[in-house]
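A.B. asks: No letters, just coordinates:
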């Protein structure tokens, strides 16, 4: 369907695809639907579907399964439905892929801008994703963020988030203690931490009166208050570096997040004051 100009309506669950140029067709056993240049309406089924809108202002709905939704050019509306869905950004040289509205719905859903060659800012706290190549997208119920090849800024929200910066000198931002506490539902994870990447805790440090880097936490050592410490822990799928800061011992405010792999962290891996932020990093206004 990718060569079509007129609008296409396709629904995998109902088993129908129709449009002025294609008539009305029965579709069975399909898990991949590619739209054309019109304003398409494409819905998935119960399996793991790949839905791509192509050109035009499309509306994609994944329904059940772990779906991949690609809006393409135009201002698209994408809804994941149930399952762990991925919203994949495409990059067309000389243009952006439109200003999209994305709703992950249920499951652990991911906004994937790995195709971007220039910097992107993905803010899971405020529900936005912006960049020269990706436009300005609105995000709802999206828990994961994947950056591209530029120096990206990925900002955690109050859900359990998983962040991957990709290439470039990326900054992972935790604005508030709530963005680390996650209402006790689990720990955030940075899934790729490379040389040049940094973790920005400057807003938290400002709010609590300061943070300093304390280094490796030894076995049996009580974690010091208002210090950033780390230790290593082995999980079933590999080793993690656990980063920890205790805000208040009496109230049991012990905030942690994970970094995939074994890392010997230093003070240079953290931003603990606003004056240390990279010059091109967006400044928080609230």
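C.D. replies: Received it, and whenever you're ready, just let me know what you need. In this text, all values refer to a predicted model and were calculated from it rather than measured experimentally. Residues are numbered from 1 along each chain as shown.
A.B. asks: CA only for contacts and neighbour counts going forward, please
C.D. replies: OK.
A.B. asks: What separation do you get for residue 69 and residue 101?
C.D. replies: The gap separating residue 69 from residue 101 is 12 Å, by Cα to Cα, to the nearest Å.
A.B. asks: just residue 260 next, same as before
C.D. replies: Distance from residue 260 to residue 101, counting by Cα to Cα: 30 Å.
A.B. asks: before we move on, the earlier item: which neighbours do residue 69 and residue 101 have in common?
C.D. replies: When Cα atoms under 8 Å, 6 or more residues apart in numbering defines a contact, the residues bordering residue 69 and residue 101 alike are residue 78.
A.B. asks: Look at those two and report which has more neighbours.
C.D. replies: Neighbours per residue, other Cα atoms under 10 Å: of residue 69 and residue 101, the larger number sits with residue 69, 25 against 18.
A.B. asks: Run through the residues that contact the more buried one.
C.D. replies: With Cα under 8 Å, 6+ apart as the criterion, the residues that contact residue 69 are 50-52, 60, 62, 78, 80, 85-88.
A.B. asks: Next, format those residues as CSV and append distance to residue 270, neighbour count and secondary structure.
C.D. replies: Listed next are the contacts of residue 69 as CSV, based on distance: Cα to Cα, whole Å; neighbours: other Cα atoms under 10 Å; DSSP: H, G, I helix; E, B strand; the rest coil:
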residue, distance to residue 270, neighbour count, secondary structure
50, 38, 19, strand
51, 39, 25, strand
52, 39, 23, strand
60, 39, 25, strand
62, 38, 31, coil
78, 35, 25, strand
80, 34, 31, coil
85, 31, 29, coil
86, 29, 23, strand
87, 29, 24, strand
88, 29, 19, strand
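A.B. asks: The structure to be compared is supplied as follows:
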């Protein structure tokens, strides 16, 4: 294993084809783990400065340290720690663990079944398009966070603060574990509906399937359904231009008594 140290200046450090330890020290550094195989593990430490860390191949550990960093795991099962500052981190392929810690961070799992923890600050978490194992886990932590599982059946924990859970028609059937009435909100993007006329609240899942509303919430189960048929009852089996057929969007555990005030519909 090679040890590749930086200096107090702005360094550009590249690893070998084997496992490496690369430390940026002070300065705005660029650290690249190199082209090792999938069984090699690089350890990259940005330390102080606005650094850029790239794990590339292998199961890597990336730690941004202080200041505003960009961290990319790429291939392999990576662990990415953002540290202090408003950081940007992406897991890339495979199964990754991303930790935002302090700062307003943007975390993206990429493909694979990933675990994202925003930590402190107002964070934005995106699970990515992984559905090979079906589950991304997103934890907002402390702060007013935005969570979007994207594709796959994902597990969403807002944590402390006023959080927003975001859904698109092509996403999977997610679970919200800790929705706080009067504080958290559900944002529905590209569903093309008017909450004043196309949002219905019913007592059961069976009643949801007979509703002609485009978005239907079952207060009996906490499930939110999408009906692309519009005026026709039933969830439909065709795409109809939305990227997916109708059905369950998300289940809100505890089946809270949601109203239209708990939903956000962004302007097109």
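C.D. replies: Received, thanks. Source: prediction; values computed, not measured.
A.B. asks: Report the mean deviation for the top strand by length along structure 2 after fitting onto structure 1.
C.D. replies: With DSSP state E applied, the strand covering the greatest number of residues in structure 2 is identified as strand 247-252. Average distance between strand 247-252 of structure 2 and its aligned residues in structure 1, after superposition and using mean Cα distance after the TM-score superposition for structure 1, equals 3.3 Å.
A.B. asks: Distance from the helix or strand following that strand to the middle of the chain?
C.D. replies: Per DSSP states H and E, strand 247-252 of structure 2 leads on to strand 263-264 as the next helix or strand towards the C-terminus. In terms of Cα atoms, centre = their mean, to the nearest Å, the gap separating the centre of strand 263-264 of structure 2 from the centre of its chain is 19 Å.
A.B. asks: So what touches strand 263-264 of structure 2?
C.D. replies: So strand 263-264 of structure 2 is in contact with 185-188, going by Cα under 8 Å, 6+ apart.
A.B. asks: Check which helices and strands the host helix or strand of residue 145 of structure 1 is in contact with.
C.D. replies: Residue 145 of structure 1 is located in strand 144-146, with elements delineated by DSSP H and E. Counting by 3 or more Cα pairs under 8 Å, 6 or more residues apart in numbering; DSSP states H and E, the packing neighbours recorded for strand 144-146 of structure 1 are strand 110-112, strand 162-164.
A.B. asks: average distance between that strand and structure 2?
C.D. replies: Its matched residues in structure 2 lie on average 4.3 Å from strand 144-146 of structure 1 after superposition (mean Cα distance after the TM-score superposition for structure 1).
A.B. asks: Please identify the residue in structure 1 that aligns with residue 250 of structure 2.
C.D. replies: Correspondence of residue 250 of structure 2 to structure 1, assessed by TM-score structural alignment: residue 258.
A.B. asks: Tell me which stretches of the stretch 101-250 of structure 1 form helices.
C.D. replies: Using DSSP state H, counting those that start in this stretch, the helices of the stretch 101-250 of structure 1 run over 178-181, 202-208.
A.B. asks: Spatially central residue in structure 1, please.
C.D. replies: residue 145 (1.4 Å; Cα atoms, centre = their mean).
A.B. asks: Show the contacting residues for that residue.
C.D. replies: Counting by Cα under 8 Å, 6+ apart, residue 145 of structure 1 touches 110-113, 122, 124, 154, 161-164.
A.B. asks: how about residue 64 of structure 2, what's its partner in structure 1?
C.D. replies: Counting by TM-score structural alignment, residue 64 of structure 2 corresponds to residue 53 in structure 1.
A.B. asks: I'd assumed residue 68 was in contact with its match.
C.D. replies: No - with contact defined as Cα atoms under 8 Å, residue 53 of structure 1 does not reach residue 68; the gap is 11.4 Å.
A.B. asks: These two: who's more crowded?
C.D. replies: Neighbour tally, residue 53 of structure 1 and residue 68, criterion other Cα under 10 Å: the higher count belongs to residue 53, 31 against 22.
A.B. asks: Grab the nearest non-local neighbour of that one.
C.D. replies: Among residues not flanking residue 53 of structure 1 along the chain, residue 35 sits closest, at 4.5 Å (Cα to Cα, 6 or more residues apart in numbering).
A.B. asks: residues near that neighbour, how many?
C.D. replies: So residue 35 of structure 1, with other Cα under 10 Å, has 30 neighbours.
A.B. asks: Residue 174 of structure 2 now?
C.D. replies: When neighbours are defined as other Cα under 10 Å, residue 174 of structure 2 has 26 of them.
A.B. asks: That one corresponds to which position in structure 1?
C.D. replies: Applying TM-score structural alignment, one finds that residue 174 of structure 2 aligns to residue 188 in structure 1.
A.B. asks: how much space between that match and residue 57 of structure 1?
C.D. replies: 34 Å.
A.B. asks: go on, residue 16 of structure 1?
C.D. replies: For residue 16 of structure 1, the distance to residue 57 of structure 1 (Cα to Cα) stands at 20 Å.
A.B. asks: for structure 1, longest strand please?
C.D. replies: strand 238-248.
A.B. asks: buried stuff in that one?
C.D. replies: If you call a residue buried by 16 or more other Cα atoms under 10 Å, then strand 238-248 of structure 1 has these buried ones: 239-247.
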